[in-house]
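**Q** Predicted model, plus sequence, below.
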Amino acid sequence: MPPDAPVLALTTGEPAGIGPELVLQLMTEEELPGRIVAIGDPRLLAERAATLGLEVALRALAPGEAVPPTRPGVLPVWPVALRRPSHPGKLDVANAGYVLETLDMAIDACHRGQADGMVTAPLHKGVILDAGHAGFRGHTEYLRDACGIEEVVMMLATDSALHARVPDWQGSSALRVALATTHLPLREVADAITATRLERILLILHAGLARWFGIATPRIAVCGLNPHAGEGGHLGREELEVISPCLAQLRREGLALDGPLPADTLFTPRHLAAIDAVLAMYHDQGLAVLKYAGFGRAANVTLGLPFVRTSVDHGTALDLAGHGVADIGSLRIAVALAADMARRGAAAS
């Protein structure tokens, strides 16, 4: 491993879920693209390794301590203590603060230059809300607020779309999908689609594709909000009054944008072959298609932060926790993507 390999801080996520064991499984692999440090409770990780029969030696570091070169079977850890012992598959509201503390440590490490990026294992939104953290909507919004940023963009990418341009769609699963809105009730989406918001989202997406993915002139296809992209105003006027004028203005500023296009035909090989990313108007409009194309072989990235952040494309899978059957594929891709983004970002600075 080169001495300048990026340092990636991996939060271990909901302790009762599959996050801790996925991080442990990752460290049994022979080749990893960066210097890995987990953030979590070493006792939890040791117990889960013993339960699953994983031969991984834990090396506790002081918070922020320099991360050594990665070796298979050795997991450096920046420790955070559980509030109560955790058992696979059994949520405990007492540990909600623990999960948020692991995130805070990763954010601080990135701000201080102790890590070049962070990769997050899945958390459980419900247990965090039940613990009294009102308004918590997920990783993306938490990171946005922690960094004091007005807007960030959630984008998911399948494994064959992680580097440079998406190859031609000929039955492949290469796809990048960004979201104009993230974790909102559907009845609130239309009101959230404003010209100001769309402009910010598209500028962040354009800049992120250029900086982190090496696409000098990204082409973005934009979904309509309504069926048939509003059918000329007969099925909704958001396309006519909000989306189209915004796209026209940004085209005058030099962005390569297609749309607004009907979502039911945009996600077809003919349309996707010529573009680098799709902007969907709401969560399930875009992610249902992406997860059909590459669930378990995709990663989530947050664009607009001052540092790299990627994540898995799945949840805590409480029913699988502790059984050793969880698929490591998405975490592997999230780590590879974070390392690649960190290198590209450093080269662009």
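**A** Yep, that arrived. Numbering: from 1, shown residues only.

**Q** going forward, measure contacts between C-alpha atoms and count neighbours the same way
**A** Fine.

**Q** Pick out the residue closest to the middle of the chain.
**A** Central residue of the chain (CA atoms, centre = their mean): N300, 2.5 Å from the mean position.

**Q** Just to be sure, that one is in a helix?
**A** No - N300 sits outside any helix when classified using DSSP: H, G, I helix; E, B strand; the rest coil, being strand.

**Q** so how far is L103 from it?
**A** 16 Å (CA to CA, to the nearest Å).

**Q** ok, now D284?
**A** 25 Å.

**Q** Below is an additional structure, to be compared with the one above:
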Amino acid sequence: MDSPDRTPSLPVIAVTMGDPAGVGPEICASALTSTEVLAVCRPVLIGDIPRMIHAARLMGVTQPIREVQHPSETVGHDNALHVIQVGELPADLPFGEVSPVAGHAAYTYIERAARYATDHDVAAIATAPLNKAALHAGGHVFPGHTELLAHLTGAPEVSMMLSTPTLNVIHVTTHIGLVDAVHRIDPPLVQRTISRGIDALERAGIARPKVGVCGINPHAGEDGLFGYGEEAEKIQPAIDELLALGHDVHGPLPADTAFFLATRGDFDLIVAMYHDQGHGPVKVLGIDDGVNITVGLPVIRTSVDHGTAFDIAGTGTVTTASMAEALRQAATLAERTPGSA
């Protein structure tokens, strides 16, 4: 079989290795050398070469691993796994354990990728999972990738959007407690979140997306029967404003009804009010093919929709479909975004 032709016309995607004690090295070794991925982008891994050599052996990857110094060096006609070495990991770093060394390393990979993206050296970022406990132990106290990338790129506000082949979900709040989430939700935040989701889907090729907006309480409050009028106070004004602007927005809807209708094809996007309201249905419907897209950054960023999977890290048994799909979506978004590298 002929090797994919990595011509300059393909978008360059910076891929962070994630927490080196997790499954990140393994999913990267497999996905970044697949013919399907190499047909749509020029991936360059930001990480650790010895770790990737080990991961490639675990995953049965036979393509060579080649060190490069800059993303521009990925042009060529080979199927090598191109890696930019950042820092140096201990040779005996164990898989499957929380480590401050691994947490700090994961941070440095993201920091380097963000710099390449903001400097337009790459068209997008795709991230393997990090471990929040390890990240904090390494001295970097962020709730997750979303907030970390917002900090590194200077984005004032971003949203997490989960995408599967059958469902797109954007979150008004994410990594905060439920009581804090309800307190934080207000009409301007809801409106900005929905607008970011609409913009993301339009850039992905969906004209005038149809949006379903979840309520906060059971049955979306059922006209004040449940809760304290949060739907009328915090959500309805945002929907009214967006309707006045001509957007196709529906709600507030009971969350169980909204997700049922979306999987039936009635909505292009569901707006979840808090983390588990959106994550639960997505992970039931398709975690292996799910992709996390950070909306509102000045750069394109996609990610796998799963964690570091410490229980199977280092065994070579992880499923890599989500990483491949993250790269494919990053390439698609990059092609549709003016000014990307």
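**A** Perfect, thanks for sending it. Everything numeric here is computed off the predicted structure, so don't read it as measured data.

**Q** rewinding a little: D284 and L103 of the first structure: who's more crowded?
**A** In terms of neighbours (other CA atoms under 10 Å), L103 is the more surrounded of D284 of the first structure and L103; the figures are 26 against 15.

**Q** Map the more buried one onto the second structure.
**A** If you follow L103 of the first structure across to the second structure using TM-score structural alignment, you land on I110.

**Q** repeat for H139 of the first structure
**A** By TM-score structural alignment, H139 of the first structure lines up with H145.

**Q** got it, and L24 of the first structure?
**A** In the second structure, L24 of the first structure lines up with A29, judged by TM-score structural alignment.

**Q** For the residue nearest to its match when sequence neighbours are not counted, list the residues it contacts.
**A** Using CA to CA, 6 or more residues apart in numbering and skipping residues adjacent in sequence, the residue nearest A29 of the second structure is A56, 5.3 Å away. Shown in contact with A56 of the second structure (CA atoms under 8 Å, 6 or more residues apart in numbering): E26, A29, S30, T62.

**Q** what sits against the last one?
**A** In this structure, T62 of the second structure makes contact with A56, judged by CA under 8 Å, 6+ apart.

**Q** same thing but 10 Å
**A** Neighbouring residues of T62 of the second structure by CA atoms under 10 Å, 6 or more residues apart in numbering: A29, S30, T33, I53, A56, A80, L81.

**Q** what's the farthest-apart pair in these?
**A** Within the contacts of T62 of the second structure, two members stand farthest from each other by CA to CA: T33 and I53, at 12.8 Å.

**Q** ok, back up a step: how far away is the match of L24 of the first structure from M59 of the second structure?
**A** A29 of the second structure is 7 Å from M59 of the second structure, by CA to CA.

**Q** ok, the two, which is more surrounded?
**A** The neighbour count for A29 of the second structure versus M59, taken as other CA under 10 Å, is higher for A29 (28 against 19).

**Q** Could I get the full set of strands for the stretch 101-250 of the first structure?
**A** Assigned strands in the stretch 101-250 of the first structure, in chain order: 117-120, 153-158, 176-179, 219-223 (criterion: DSSP state E, counting those that start in this stretch).

**Q** list the helices and strands the third one packs on?
**A** In this structure, strand 176-179 of the first structure packs against strand 153-158, helix 195-213, strand 219-223, strand 277-280, helix 283-294, strand 298-303, with contacts taken as 3 or more CA pairs under 10 Å, 6 or more residues apart in numbering; DSSP states H and E.

**Q** Give me the nearest residue to the residue mapped onto L81 of the second structure from the first structure, chain neighbours excluded.
**A** Counting by TM-score structural alignment, L81 of the second structure lines up with L75 in the first structure. In this structure, L75 of the first structure finds its nearest non-sequential neighbour in L58, 4.9 Å apart by CA to CA, 6+ apart.

**Q** which residues touch the residue in the second structure that that neighbour lines up against?
**A** Under the alignment (TM-score structural alignment), L58 of the first structure pairs with I65 of the second structure. Residues counted as contacts of I65 of the second structure (CA under 10 Å, 6+ apart) are A29, T33, I49, P50, M52, I53, A56, N79, A80, L81, H82, V83.

**Q** Quick check: the second one touching R66?
**A** I take that to be T33 of the second structure. No - contact criterion CA atoms under 10 Å: T33 of the second structure and R66 do not qualify, at 12.0 Å.

**Q** So for those two, which sits in the more crowded spot?
**A** Taking other CA under 10 Å, T33 of the second structure and R66 do not tie; T33 has more neighbours (23 against 13).

**Q** could you pull out the helices for the first structure?
**A** Along the first structure, counting by DSSP state H, helices occupy 19-26, 42-52, 96-111, 125-130, 139-146, 186-192, 195-213, 238, 244-252, 263-266, 269-272, 283-294, 329-348.

**Q** Of all those helices, which one is nearest A5 of the first structure?
**A** Closest among the helices of the first structure, using CA to CA: helix 329-348, at 8.0 Å.

**Q** Counting by contacts, list what the closest one packs against.
**A** Helices and strands touching helix 329-348 of the first structure, as assessed by 3+ CA pairs under 10 Å, 6+ apart, comprise strand 7-11, helix 19-26, strand 117-120, strand 153-158, helix 195-213, strand 298-303, strand 308-312.

**Q** how big is the offset of that helix relative to the second structure?
**A** In the superposition with the second structure, the average deviation recorded for helix 329-348 of the first structure is 1.8 Å (mean CA distance after the TM-score superposition for the first structure).

**Q** count of residues packed around whichever residue in the second structure pairs up with R344 of the first structure?
**A** Residue pairing (TM-score structural alignment): R344 of the first structure is matched to R336 of the second structure. When neighbours are defined as other CA under 10 Å, R336 of the second structure has 13 of them.

**Q** List the contacts of R336 of the second structure.
**A** Contact partners of R336 of the second structure, counting by CA under 10 Å, 6+ apart, are E202, R203, A204, G205.

**Q** Try it again at 7 Å.
**A** By CA atoms under 7 Å, 6 or more residues apart in numbering, the residues touching R336 of the second structure are R203, A204.

**Q** Next: F307 of the first structure.
**A** Each residue near F307 of the first structure by CA under 7 Å, 6+ apart is listed here: C110, G117.

**Q** Please report the distance of it from T140 of the first structure.
**A** F307 of the first structure sits 13 Å away from T140 of the first structure, going by CA to CA.

**Q** and if you look at P69 of the first structure?
**A** Following CA to CA, the distance that separates P69 of the first structure from T140 of the first structure is 29 Å.

**Q** And the two? Which one has more around it.
**A** T140 (22 against 18).

**Q** any idea how far the more buried one lies from T316 of the first structure?
**A** Separation of T140 of the first structure from T316 of the first structure (CA to CA): 16 Å.
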